[in-house]
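Colleague: A predicted structure for the sequence below; I have some questions about it.
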Amino acid sequence: MSNEPITLTAGDAAATVRPDLGGRVAGLRVGGTELLRQGDRFGCFPMVPWCGRTREGRFRTGAVLHQLPLNAPPHAIHGTARDAAWTTARVTADEAVLTYDLVDPWPYSGRVTQVIALAPEALTLTMAVETYDDSFPAQIGWHPWFQRNLGGAGVRLDFSPAWQEERGDDHLPTGKRTDPGPGPWDDCFGMPGGVDVTLTWPGRLELSVTSPEKWVVIYDEQEAAVCVEPQTGPPDGLNTSPRLVTPLEPLEASTTWRWRGLRAD
């Protein structure tokens, strides 16, 4: 199948999927209101085969040291798949299945499959990394850019993490866990019971971001948008919390966004 843009619909919700632009959800409209920041860099892109920053672009597999391109010097950031064209495997009215084959500069072969499923009141994203060759460490995550304001209503974030990863001057976790502090944030938090973050635009919409994973990065330092990024490990996780993809065991993750309209007071 081609990798042309895809429109999914369910009830009064519509999602635009761009296989040609990193396999991202480029838009999500609920009742005609766009929830995601628009632009080729925004929407919601998959982070794979790593999430956030990898220190100096380096990670080890056993005794082998690998070097990734430094696309956010001095680090490598957000994986390679967001910069590539994905292949459309299957499309229905409310679901799209996309695939992406890992290639150079990632040093291992493998396949990523992403399922985007839209319902009238929810969007579920599922991703898996598999290999039939050598085993390798990997991470999965999503990087949505939610609009900070909807029709004049500014967003409020509510979540109760168990800890915050202390952030060093290089924007990477130091390895120390601290009590969660006030924003603004470009920080990773631990939620052992699963990610659960609520975004509320008073009088407009409430949206929950949930995931069985226990890590979430919150980024709200920009005026136009806020990011709530569930992922399978913290930044630099290829080095500090590696999850192994093997021929017998793929790496899998999912996240669901569920929304409901709010009446103005």
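Modeller: Received, thanks.
Colleague: switch to C-alpha atoms for all contacts and neighbour counts from now on
Modeller: Noted.
Colleague: you'd agree I116 is up against L125?
Modeller: Yes - between I116 and L125 there is a contact under CA atoms under 8 Å: 4.9 Å.
Colleague: element containing the residue lying closest to Q164 once chain neighbours are set aside, please.
Modeller: Closest residue to Q164 apart from its sequence neighbours, by CA to CA, 6 or more residues apart in numbering: F189 at 4.4 Å. Here F189 sits within strand 186-190, counting by DSSP states H and E.
Colleague: now do A15
Modeller: Going by DSSP H and E, A15 is in strand 13-18.
Colleague: That strand - contacts with which helices or strands?
Modeller: If you count contacts as 3 or more CA pairs under 8 Å, 6 or more residues apart in numbering; DSSP states H and E, strand 13-18 packs onto strand 6-10, strand 24-30, strand 110-119.
Colleague: To V245, which of these lies closest?
Modeller: strand 110-119 (9.1 Å; CA to CA).
Colleague: follow-up on the earlier one: tell me who's in contact with the residue nearest to Q164.
Modeller: F189 makes contact with P161, A162, W163, Q164, E165, P180, W215, V216, V217, I218, according to CA atoms under 8 Å, 6 or more residues apart in numbering.
Colleague: tell me the angle of the strand holding A15 relative to strand 24-30?
Modeller: 160 degrees (axes from the mean of the first three to the mean of the last three CA atoms, to 10 degrees).
Colleague: Next, the angle from strand 13-18 to strand 6-10.
Modeller: 160 degrees.
Colleague: Would you mind measuring the gap between the ends of stretch 150-166?
Modeller: Its first and final residues considered, stretch 150-166 spans 32 Å by CA to CA, to the nearest Å.
Colleague: And the contacts of that stretch?
Modeller: The contact list for stretch 150-166 (CA under 8 Å, 6+ apart) reads 33, 35, 148-149, 173-181, 187-192, 196-204.
Colleague: Below is an additional structure, to be compared with the one above:
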Amino acid sequence: MSNEDITLTAGDAEVAVRPGNGGRIGSLRIAGTELLRQGDRFGCFPMVPWCGRIRDGRFVNGVTVHQMPLNSPPHAIHGTARDGAWGTARVTKDEASLTYDLVEPWPYPARVTEVVGLTEDSLTLTMSVETYDSSFPAQIGWHPWFNRNLGGEDVRVDFTPAWQEERGEDHLPTGNRIDPEPGPWDDCFGMPGGVDVTLTWPGQLELKVTSREEWVVVYDEQEAAVCVEPQTGPPNGLNTLPRLVTPLEPLEASTTWRWLRL
């Protein structure tokens, strides 16, 4: 299995996949226009085996307490897989399948698989976490950095969540659900019918981020980019809303970005 960069093409869409840099999507170009913020930490990276922050880096599985490294003190953030080199299982002109085996500091053996599929007007990312050993809580999510500006007006972010998770001073949900508030945001929202967020660069492009999952974090406090992050649970969800991966039941999720030129 190689971890060299991969280029996928379909029509005038081109995607750069970087297995060696955390399995991230390094670039998405539509008719030559780059949609993702460039740089080793940006693009779009997979959040697995957890999304967002874990309070104090600690989570519980049954009676066992696990401590993750505090890579965003005082919390642990965005999982471990974005820091590793992924392998490439299969590549065609418009699809790539990547794998990553979870290792220390994550305490449970498991394999993550992601399929990146490109068409002329969409990109679909599908991820799974499988184990043949013990059961454990996990999350799957994606963290794209979309360029705020593509050379015209700034992007507009439109969505209609059912609720917003109230954010505490520690940046984690308090457990209270509140009516959605205006941005700027670094907040988690509930969309029980599935994530559905539209980004519009006026006069240029409309891009719709969808997922069957019901949680999305929207982050737009940075000047260069905005983030729309579908995920299988809220931040700190390993503790507050655990989804168990078991030898019989993997955790699976997907998101699709579909675009239209204006």
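Modeller: Structure's in. What do you need? Just so you know, these numbers come straight off a predicted model, no measurement behind them.
Colleague: In the second structure, what residue corresponds to the residue nearest to Q164 of the first structure?
Modeller: Here F189 of the first structure is matched to F189 in the second structure, going by TM-score structural alignment.
Colleague: Tell me, how many residues neighbour M1 of the second structure?
Modeller: Counted with other CA atoms under 10 Å, residues neighbouring M1 of the second structure total 10.
Colleague: just checking, V226 of the first structure touches G183?
Modeller: No - applying CA under 8 Å, one finds V226 of the first structure not in contact with G183, separated by 11.6 Å.
Colleague: Tell me which of those two has more neighbours.
Modeller: Set side by side, V226 of the first structure and G183 show more neighbours around V226, with 24 against 11, by other CA under 10 Å.
Colleague: before we move on, the earlier item: can you give me how far the strand holding F189 of the first structure is from the chain middle?
Modeller: Strand 186-190 of the first structure has its C-alpha centroid displaced from the chain centroid by 13 Å (CA atoms, centre = their mean, to the nearest Å).
Colleague: Okay, buried residues for it please.
Modeller: Neighbour counts over strand 186-190 of the first structure (16 or more other CA atoms under 10 Å) mark D187, C188, F189, G190 as buried.
Colleague: Would you mind getting the average deviation of that strand from the second structure?
Modeller: Following the fit onto the second structure, the mean deviation recorded for strand 186-190 of the first structure is 0.1 Å by mean CA distance after the TM-score superposition for the first structure.
Colleague: next SSE after that strand?
Modeller: Downstream of strand 186-190 of the first structure, the next assigned helix or strand under DSSP H and E is strand 195-201.
Colleague: coming back round to it: filter the contacts of stretch 150-166 of the first structure down to just the buried residues.
Modeller: Neighbour counting over those (16+ other CA under 10 Å) leaves 35, 148-149, 173, 180, 187-191, 196-202, 204 as the buried ones.
Colleague: how near is the closest residue to D83 of the first structure other than its chain neighbours to V112 of the first structure?
Modeller: Spatial nearest neighbour of D83 of the first structure, chain neighbours left out: G22 (5.2 Å); criterion: CA to CA, 6+ apart. Remark: distance between G22 of the first structure and V112 of the first structure (CA to CA) = 12 Å.
Colleague: How about D158 of the first structure?
Modeller: Using CA to CA, we find D158 of the first structure at a distance of 31 Å from V112 of the first structure.
Colleague: more neighbours, those two?
Modeller: Comparing D158 of the first structure with V112 by other CA under 10 Å, the one with more neighbours is V112, at 22 against 12.
Colleague: hey, what's in contact with both of V226 and G183 of the first structure?
Modeller: Contact criterion CA under 8 Å, 6+ apart; residues shared by V226 of the first structure and G183: D220.
Colleague: residue contacts, G168 of the first structure?
Modeller: G168 of the first structure makes contact with T174, according to CA under 8 Å, 6+ apart.
Colleague: Likewise for P74 of the first structure?
Modeller: P74 of the first structure is in contact with R55, E56, G57, counting by CA under 8 Å, 6+ apart.
Colleague: mind redoing it with 7 Å?
Modeller: P74 of the first structure sits next to E56 when contact means CA atoms under 7 Å, 6 or more residues apart in numbering.
Colleague: Which position in the second structure pairs with it?
Modeller: Under TM-score structural alignment, P74 of the first structure pairs with P74 in the second structure.
Colleague: if I look at its match, how far off is A225 of the second structure?
Modeller: P74 of the second structure sits 25 Å away from A225 of the second structure, going by CA to CA.
Colleague: next one: H66 of the second structure
Modeller: H66 of the second structure is 33 Å from A225 of the second structure, by CA to CA.
Colleague: Now do the buried residues in stretch 118-132 of the first structure.
Modeller: So, applying 16+ other CA under 10 Å, buried residues of stretch 118-132 of the first structure: 118-119, 121-131.
Colleague: Can you tell me which of the helices and strands packed on strand 13-18 of the first structure is packed in deepest?
Modeller: Comparing these by mean neighbour count (mean count of other CA atoms under 10 Å), strand 24-30 ranks first with a mean of 23.
Colleague: tell me, that one lands on which residues of the second structure?
Modeller: So strand 24-30 of the first structure sits over residues 24-30 in the second structure, by TM-score structural alignment.
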